[in-house]
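Engineer: Sharing a model that was predicted from the sequence below.
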Amino acid sequence: MSKSLSIEINASGIATLTLNRIERHNAFDDEFIVEMTSALEGLATNPAVRVLVLAATGKSFSAGADLGWMKRMASYGEAENLADAQKLAKLMHTLDSLPIPTIAAVQGPAYGGGVGLIACCDMVFASPEAQFSLTEVKLGLIPAVISPYVIRKIGVAQARRYFLSAERFSSTTAQRIGLVHELAPQDEVIVLAHSWATQLLNNGPMAMAAAKRLVAEVADRPICSELNDLCAKRIAAQRVSNEGQEGLTAFIEKRPPNWVKH
């Protein structure tokens, strides 16, 4: 792991992935994108990891794209830009589809792709100092790669405003439109994120992974017999799984299930 990223995994299985490019306001370039994708893939396959907290050091959570990276990409052709954009798309998809719960602790401003990282997380906590902006159109660009995640998070009506205006908005507004779940003082955001991560350890690991997949499968689909059948199959499979059986048995026997550490 380079100085740009750090990973800490505690004894309970909570991993903290921290963005450390303080001098660059945690902006990312092509190398950082590949490195972060690799780090997330490693966490996804690590059986010791139960929850991920995504955090950052310095004044900013992430300023989005690094200026030097953008200058290089401006001199490339369309094919090279496509390959580069696909790497960023892979990063966003990897974070979004991680099979463990993901919690963003946003201590400072997040712009452009930084908003994309936040939108890919399951839970988001932010400080009053955090500001947000989808700045791409100011540069004659568009937030294309992050758009599926941001639109899913804040909805079409808000995306049409903030994609076009590129305006900065507060953490209070971010909470109101659905990008952020809760607010906390700047020095308590990471504490709140870890508190929630600890609470999530009480839940079945496989059940949480299945619940994440369920949201993706059910979202924006019409309620019909096909969807009802899908949901019925999902709960039936979970009930007869080893984890489902253990959870139900533990509840009946009034004891903690075996995934809860004593």
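Structural biologist: Nice, thanks for sending it over. All of these numbers come straight from a predicted model, not from anything done at the bench.

Engineer: switch to C-alpha atoms for all contacts and neighbour counts from now on
Structural biologist: Will do.

Engineer: can you give me the end-to-end distance of stretch 171-180?
Structural biologist: Chord length of stretch 171-180, first to last residue, is 7 Å (CA to CA, to the nearest Å).

Engineer: this is the other structure I want to compare:
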Amino acid sequence: MKGRLVVNDNWLMEPYVTAEFTPEGISTITFFHPSQNAMPGFLLRQLSQTIEETGENPATKVIILQSGGDRTFCAGASFDELAAIQNKDEGLTFFSGFANVINACRKSPAIIVGRVQGKAVGGGVGLAAAVDYCFATQHAAIRLSELLIGIGPFVVGPAIERKIGISAFSQLTLNASTIYSAAWAHEKGLYAEVFETTAAMDAAISTLAKSLAGYNPEALQQLKKVFWEGTDHWETLLAERAAISGRLVLSDFTRAAIRQMKEKKG
């Protein structure tokens, strides 16, 4: 039987994080928020905790990380919470949300396979970069739009740069209004494989996950360490990056940009 950890009892309609387990050792973590999977702080905390706990479970051999819904994998952090930041401490806490999730992926002893069914923006691109092997559909376009409001992708930057290199990361960051296709992300190494349909992607994910679950667990754990070699300082680095964004979000430029965006939405 599959087991489900339901963080919210109304998980079909409300924000949730769930973890499902199979006897073969395949654990699937799913997160969801009705606002295009834009993640508020409480949901990011639940996600990082679930990744940590699932990875430490001896029964887990491989993790599949995915989001609910069809159109958007993750639209980044909650804009409403961003707009409500009043001081540096609140800014640090806010921008530490994705930092904690990325570090949870990095430190997890289990190999993590990503499932990106739709577009990824900001922190969503960071999540795609933080998994060990990432599948996507042709609809999984990406964008780092942080400069448009006067900050930058400081927290997710190390994970993205590690996957696609400084040149592609610079292009993605500086062309903040540009949406890059899934094919571009595949070419640069963010996505390992891209499929025309979600069904085809899911079939490939299932095949790889079953293969990984059948391999020597110790070998996979040692490979995970090799993959992430040289990142032991990220606990400090990502906190420092979060502090940078936490200061910038209080600037006159960013406050004005946020007001303009809220007026457009209104």
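Structural biologist: Sure, I can see it. What you see is a predicted model; the values in this text were computed from it and never measured.

Engineer: Would you map the strands across the second structure?
Structural biologist: Along the second structure, the stretches classed as strands by DSSP state E are 3-6, 16-21, 26-32, 62-67, 72-74, 111-116, 119-121, 133-137, 142-143, 193-195.

Engineer: Can you check which of these gets nearest to K224 of the second structure?
Structural biologist: Taking CA to CA as the measure, the strands of the second structure were each checked against K224 of the second structure, and strand 111-116 came out nearest at 6.5 Å.

Engineer: Looking at the first structure, name the residue matched to V113 of the second structure.
Structural biologist: Under the alignment (TM-score structural alignment), V113 of the second structure pairs with I103 of the first structure.

Engineer: now L172 of the second structure
Structural biologist: Structural correspondence for L172 of the second structure with respect to the first structure (TM-score structural alignment): Y162.

Engineer: count of neighbours near that match?
Structural biologist: Neighbour count for Y162 of the first structure, taken as other CA atoms under 10 Å: 17.

Engineer: show me what contacts the spatially closest residue to it that is not a sequence neighbour?
Structural biologist: Take Y162 of the first structure and drop its neighbours on the chain: the residue closest to it by CA to CA, 6 or more residues apart in numbering is L134, 6.4 Å away. Listed by CA atoms under 8 Å, 6 or more residues apart in numbering, the contact set of L134 of the first structure reads Y111, G112, G113, V115, P143, Y162, F163, A166, E167, R168.

Engineer: Which ones among these map onto helices?
Structural biologist: When these are checked against helices (DSSP state H), the matches are G113, V115, Y162, F163.

Engineer: Which of these has the largest number of neighbours?
Structural biologist: Ranking these using other CA under 10 Å puts G113 first, with 27 neighbours.

Engineer: Map that one onto the second structure.
Structural biologist: So, by TM-score structural alignment, G113 of the first structure is matched to G123.

Engineer: That match contacts F79, doesn't it?
Structural biologist: No: applying CA atoms under 8 Å as the test, G123 of the second structure and F79 come out as separate, 11.8 Å apart.

Engineer: With A110 of the first structure as the reference, measure out to Q131 of the first structure.
Structural biologist: With distances defined as CA to CA, the gap from Q131 of the first structure to A110 of the first structure amounts to 6 Å.

Engineer: Pick out whichever of those two has more residues nearby.
Structural biologist: More crowded of Q131 of the first structure and A110, by other CA under 10 Å: A110, with 26 against 23.

Engineer: Other residues contacting stretch 179-187 of the first structure?
Structural biologist: Here stretch 179-187 of the first structure has contacts from 107-108, 118-119, 123-129, 150, 153-154, 171-172, 174-175, 189, 192, using CA under 8 Å, 6+ apart.

Engineer: ok now do the closest residue to E20 of the second structure other than its chain neighbours, which residues does it touch?
Structural biologist: The shortest distance from E20 of the second structure to any residue that is not its chain neighbour, by CA to CA, 6+ apart, is 4.6 Å, and that residue is R4. Each residue near R4 of the second structure by CA under 8 Å, 6+ apart is listed here: T18, A19, E20, F21.

Engineer: Can you find the partner of the third one in the first structure?
Structural biologist: Applying TM-score structural alignment, one finds that E20 of the second structure aligns to E8 in the first structure.

Engineer: I'd say its match and T16 touch.
Structural biologist: Yes: the pair E8 of the first structure and T16 passes the contact test of CA under 8 Å, sitting 5.2 Å apart.

Engineer: out of the two, which sits in the busier spot?
Structural biologist: Set side by side, E8 of the first structure and T16 give different neighbour counts by other CA under 10 Å, the larger being at T16 (25 against 13).

Engineer: Verify the stated contact: the more buried one with V53.
Structural biologist: Yes: between T16 of the first structure and V53 there is a contact at 4.7 Å, judged by CA under 8 Å.

Engineer: ok, A141 of the second structure to C74 of the second structure distance?
Structural biologist: Counting by CA to CA, the gap from A141 of the second structure to C74 of the second structure is 11 Å.

Engineer: so how many other residues sit close to the residue in the second structure that L139 of the first structure lines up against?
Structural biologist: Matched across to the second structure, L139 of the first structure falls on I149, judged by TM-score structural alignment. As a burial measure, I149 of the second structure scores 19 neighbours (other CA under 10 Å).

Engineer: ok, now L141 of the first structure?
Structural biologist: Look at L141 of the first structure: counted by other CA under 10 Å, it has 9 neighbours.

Engineer: Report the separation between it and A166 of the first structure.
Structural biologist: The spacing between L141 of the first structure and A166 of the first structure, counted by CA to CA, is 11 Å.

Engineer: Repeat that for V124 of the first structure.
Structural biologist: Using CA to CA, V124 of the first structure is found at 21 Å from A166 of the first structure.

Engineer: neighbour-wise, which of these two wins?
Structural biologist: Counting neighbours by other CA under 10 Å for V124 of the first structure and for A166 shows that V124 has the greater number, 24 against 18.

Engineer: What lines up with that one in the second structure?
Structural biologist: Residue pairing (TM-score structural alignment): V124 of the first structure is matched to C134 of the second structure.
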